[in-house]
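Trainee: sequence and predicted structure, then a few things I'm wondering about:
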Amino acid sequence: MKKIMNAPERFVAESLEGLVRAHEDLVVFGGERKFIRRRHLAPGKVAVISGGGAGHEPLHSGFVGHGMLDAACTGHVFTSPTPDQIVAAMDETDTGAGCLLIVKNYDGDVMNFEMAAEMAASRHAIETVIVEDDAATGPAVRSRGRRGVAGTIVVEKLLGAAAERGAELGALKELGEGLNARIRSMGVALRGVAMPNNPRETFDLGPEEMEIGVGIHGEPGLTRTGFADADAIIRRLGEAILAELPPELLGDPDLRPLLLVNGFGGTPPIELYLAYGLARRFFEAHGIVPVRSLTGTFVTSLDMAGLSLTLALLTPDQLALWGAPVATPALSW
């Protein structure tokens, strides 16, 4: 597969170099280039740290900065960062209030962040939040719990804003864990992923096929079905999300819906905005009226063609955290 790169083994390092140089007012490399951190650390604030394999950009490195992450650790493509990267990030960004680790629920990520927390426990106060928002991987499908997918943006934004306001470590963990029950995502792929060192895509779809329930590592979804028009695609994703949210939450008048339409890397904005309009209409027809929205390419699977919908049900205080100022390479207001 043709890609703009020099060599697969330098692909990630050269991309991160470009990110830092393009946004040097916001971010810098940490020691030995093991991670990216915000340029200006805030003394006495909990350090919010996340990370994962490359190939999901702008997640996670693109969300480092004021009001979101203090550091992001990046592994090779679809490969978890190593424990020593995570430990180095904690050592450099903990300014006295401890470290909060935000981890997507994939085996490699969970294992390596757990190892890092054990390695650094003697010198840092550490708490961990595991993100579990994928409607396609509920308990009936996956014994290890739901995967962490595009809902990770919501968790990182809210916890980053709360930390910026001075929330303590225990309160941040409680907030993050409480979000898991109220955020659900569902994705569809029209084309597989072209890896930088492989001439084939991760899965082959015929011209009249699509994959429902995909993750963000190029893995196949729950089911392969015939291609359909946009109305049918959005309806199927929306129905899956509603089916995986507790009815008492959907009917809670005190919760405010946030709707996110996320592209997987190979879907142009014209299709994403079309999908947003249809998703908005779908949820409104079910009595769910989003009060905040985000549309764009944020949690990718390299160049996969497809998208995901995320619905988050937030309290007024959490909605205020979503709207709080943020300044990162990929998200700023």
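Mentor: Right, received. Where do you want to start? Keep in mind that what you see is a predicted model, and the values were worked out from it rather than measured.
Trainee: please count neighbours and contacts with C-alpha atoms only from this point.
Mentor: OK.
Trainee: tell me where the stretch 51-200 of the chain has helices.
Mentor: 83-93, 107-120, 152-164, 169-179 (DSSP state H, counting those that start in this stretch).
Trainee: buried residues, the second one. List them.
Mentor: When burial is assessed from 16 or more other Cα atoms under 10 Å, helix 107-120 yields the following buried residues: Gly108, Asp109, Val110, Met111, Asn112, Phe113, Glu114, Met115, Ala116, Ala117, Ala120.
Trainee: got another one to weigh against that:
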Amino acid sequence: MKKLINNPDNVVRESLEGMALAYPDLIKVDFDPHFIYRADAPIPGKVALVSGGGSGHEPMHSGFVGMGMLDAACPGEIFTSPTPDQMLEAIKRVNSGVGVLNIVKNYSGDVMNFEMAAELAYSEGIPVFNSLIDDDVAVKDSLYTQGRRGVGTTVLAEKICGAAAEQGYNLQQLAELCRRVNLNGRSMGMALTSCTTPAKGSPTFDLSEAEIEVGIGIHGEPGRQRMSIKSADEITEMLALSIIEDSAYQRTVREWNQQQGEWVDRELIDSPFEQGDSVLAFVNGMGGTPLSELYIVYRKLAEICEKKGLKIVRNFVGSYITSLEMQGCSITLLKMDDELIKYWDAPVKTPCWRWGI
């Protein structure tokens, strides 16, 4: 293993220390427990957005704290969910009194700990809502999750909902918007190589030079199938068609009822992509993929969308939700409307994402 680290046990803390020194005008970091928050938080009258998850997926979520996106992010250890006390302290730090929206990827640890944090925040009088992201079409159930995994749509939801929060959306409006982004988004990824966690010091899984894993999770969870390596066009077609031709997906989500002070189950169902839909096309690198290769994937994706009657109205290419140094990519398509386009285009200023400023 070759990594630019000191002690494997200190990777997350030292990385956060570096971020705090690099962007003192944008973020601050608490170290007991760990969380990152906007330097100007709390913002009076603004609903705060909080997210988090295991480290190793940067720049998500820590790189997205700032104007137009998250108010706070809770980084766990590598590929390990943050703890409820991290989440609670982050919620309390950024709450301005009008509520907090937690954006939660559908992994068992994240879901359980954010639920505990929401209950604790509610007990302290903080209005809070947990919004789930479960957009991975690869498998229905996988390691660390019940139901579809939360992947690329998470990044898009943080951008769109963050912009809406800046414009004064209340907690209920933001929760509905985040829910709609999730239902309109679908993703799927693949890996050319494994990654190596600092603590383990060896590849997370075995993948020969002649193999790829299609439908991989961002922690190295198994995908749909392992196969012989294919061309970029063939891989893109497998991912894109799996997304575009995915049927309606029904799920049951637990949501916090502010009035009753308890969790309630809600049945949700998304709708498949249809000819004539406007979409945002997101080609994401898994951490070790050159940008030139991602553009090759986007080239084929644009061709497929055109043939399927989908109009790409916005695009996004780069490594924004990673798996350490894994080589591979994921594709996300998000069905767009005027409201989503408006908030996608809105200004943002974070350590790793800036435009319109």
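Mentor: In hand now; what should we look at? Note that the structure is a prediction, hence the values are computed from the model and not measured.
Trainee: can you give me the TM-score here?
Mentor: Once the chains are laid over each other, their TM-score by TM-score structural alignment, normalised by the length of the first structure reads 0.96; 332 aligned residues with a Cα RMSD of 1.8 Å.
Trainee: sorry, back to before: need the helices of the stretch 51-200 of the first structure in TSV (columns: distance to Glu244 of the first structure).
Mentor: TSV is the format used below for the helices of the stretch 51-200 of the first structure (distance: least, Cα to Cα, whole Å):
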stretch	distance to Glu244 of the first structure
helix 83-93	32
helix 107-120	22
helix 152-164	17
helix 169-179	14
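Trainee: closest to Gly62 of the first structure out of these?
Mentor: Ranking these by proximity to Gly62 of the first structure (Cα to Cα) places helix 152-164 first, at 10.7 Å.
Trainee: pick the most deeply packed of the helices of the stretch 51-200 of the first structure.
Mentor: With neighbours defined as mean count of other Cα atoms under 10 Å, the helices of the stretch 51-200 of the first structure peak in mean count at helix 152-164, which reaches a mean of 24.
Trainee: ok now it, how far from the chain's centre?
Mentor: How far helix 152-164 of the first structure lies from its chain's middle: 11 Å, per Cα atoms, centre = their mean, to the nearest Å.
Trainee: in the second structure, point out the residues matching it.
Mentor: Using TM-score structural alignment, helix 152-164 of the first structure lines up with residues 154-166 of the second structure.
Trainee: how far apart are the matching stretch and its match in the first structure?
Mentor: Mean deviation of stretch 154-166 of the second structure relative to the first structure after superposition (mean Cα distance after the TM-score superposition for the first structure): 0.7 Å.
Trainee: before we move on, back to that, for Met195 of the first structure, which of the helices of the stretch 51-200 of the first structure is the nearest?
Mentor: Of these, nearest to Met195 of the first structure by Cα to Cα is helix 107-120, at 18.8 Å.
Trainee: touching the closest one from outside, list them.
Mentor: Outside of helix 107-120 of the first structure, the residues within contact range by Cα atoms under 8 Å, 6 or more residues apart in numbering are 52, 79-84, 86-87, 90, 101, 103-104, 126, 130.
Trainee: what's the most distant pair in the residues you listed?
Mentor: Thr79 and Ile126 (23.1 Å).
Trainee: Met286 of the second structure - nearest residue in space that isn't next to it in sequence?
Mentor: Among residues not flanking Met286 of the second structure along the chain, Thr322 sits closest, at 4.2 Å (Cα to Cα, 6 or more residues apart in numbering).
Trainee: from His61 of the second structure, how far off is that neighbour?
Mentor: Separation of Thr322 of the second structure from His61 of the second structure (Cα to Cα, to the nearest Å) stands at 10 Å.
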